[in-house]
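Asker: The amino acid sequence is not available; the structure is as follows:
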């Protein structure tokens, strides 16, 4: 839970200060990708994903793969934004705001518990 609070504070700091935007993008992207990868490797699907056929089972892994790819994309966007922070601020803030949803998905599936 502490890691999730740190990510939220990074996001809020980046929205106020453009110089912190690349750090927030890179950090959140790497943590997001790592949490999704940990869930892919170590935790099988549970709850609603188990007893309702094959579609939810594959949906679980599809969601985690999509979050992993988006985390890598977000981290690479952080490097892209760092080359021209003032000119690419709007794109970086948009990516950072969109990244809140995958962050919540990984947290709901228990990805941050594994990282501790």
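Answerer: The structure has been received and is ready for your questions. What you see is a predicted model; the values in this text were computed from it and never measured.

Asker: Please make it C-alpha for all contacts and neighbour counts, starting now.
Answerer: Fine.

Asker: tell me which element the residue nearest the centre of the chain falls in.
Answerer: In the chain, the residue lying closest to the centroid (C-alpha atoms, centre = their mean) is residue 32, at 3.3 Å. Element membership of residue 32, judged by DSSP states H and E, is helix 21-42.

Asker: Tell me which residues are up against stretch 11-26.
Answerer: 7, 10, 74-79, 81-82, 85-86, 89, 92-93, 96 (C-alpha atoms under 8 Å, 6 or more residues apart in numbering).

Asker: can we see that at 6 Å?
Answerer: 10, 74, 75, 78, 82 (C-alpha atoms under 6 Å, 6 or more residues apart in numbering).

Asker: which of the residues you listed tops the neighbour count?
Answerer: residue 74 (27 neighbours; other C-alpha atoms under 10 Å).

Asker: structure B:
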């Protein structure tokens, strides 16, 4: 990743990744009904869980994109990239898990 070597690319990466994550989760909410294990469980709780998880991922993506506006690239003399840069890199790495979850719930179905 270029983000490790060039702090100026971190805000762009956060905004882009957050928008993609939110768009993928919202597309699943709108266009894909719960399937798989959600159909074999009884009651409406699995459907609420499906939509709740996707809604939380969409909100997380929007929060990640908004964090991209707060992460300002800094050129510190001491070599420290600053707390915002470290927070931004951490959020970027942690947000890979929700992306995998979106793909597991059917995110690749739109490629057909």
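Answerer: Cool, the structure landed. Every value quoted in this text rests on a predicted model; they were computed, and no experiment measured them.

Asker: now, which of the contacts of stretch 11-26 of the first structure lie within strands?
Answerer: Secondary structure from DSSP state E places none of the contacts of stretch 11-26 of the first structure in strands.

Asker: Closest one of these to residue 109 of the first structure?
Answerer: residue 74 (19.9 Å; C-alpha to C-alpha).

Asker: Tell me if I'm right that the closest one and residue 30 touch.
Answerer: No - Residue 74 of the first structure is not in contact with residue 30 according to C-alpha atoms under 6 Å; the separation is 8.0 Å.

Asker: Overlap in contacts, those two.
Answerer: With C-alpha under 6 Å, 6+ apart, residue 74 of the first structure and residue 30 have no common neighbours.

Asker: As a check, name the ranges of all helices in the first structure.
Answerer: 2-16, 21-42, 54-83, 89-98, 100-109, 111-114 (DSSP state H).

Asker: Quick check: which of these is nearest to residue 48 of the first structure?
Answerer: Comparison of those against residue 48 of the first structure by C-alpha to C-alpha identifies helix 54-83 as nearest, at 7.4 Å.

Asker: which strands and helices sit next to the closest one?
Answerer: Secondary-structure packing of helix 54-83 of the first structure (3 or more C-alpha pairs under 6 Å, 6 or more residues apart in numbering; DSSP states H and E): helix 21-42.

Asker: Mean distance between the helix it packs on and the second structure after superposition?
Answerer: Superposed on the second structure, helix 21-42 of the first structure shows a mean distance to its aligned partners of 0.4 Å (mean C-alpha distance after the TM-score superposition for the first structure).

Asker: Could you pull out the buried residues of that helix?
Answerer: Residues of helix 21-42 of the first structure classed as buried by neighbour count (16 or more other C-alpha atoms under 10 Å): 21-40.

Asker: corresponding residue for residue 107 of the second structure in the first structure?
Answerer: Under the alignment by TM-score structural alignment, residue 107 of the second structure pairs with residue 111 in the first structure.

Asker: Residue 54 of the second structure too?
Answerer: By TM-score structural alignment, residue 54 of the second structure lines up with residue 64 in the first structure.

Asker: So which of the helices of the first structure is the most surrounded?
Answerer: Most buried of the helices of the first structure, by mean neighbour count (mean count of other C-alpha atoms under 10 Å): helix 21-42, with a mean of 23.

Asker: so where is it in the second structure?
Answerer: Under TM-score structural alignment, the match for helix 21-42 of the first structure is residues 10-31.

Asker: coming back round to it: the residue nearest to the centre of the first structure and residue 55 of the first structure: what is the separation?
Answerer: 24 Å (C-alpha to C-alpha, to the nearest Å).
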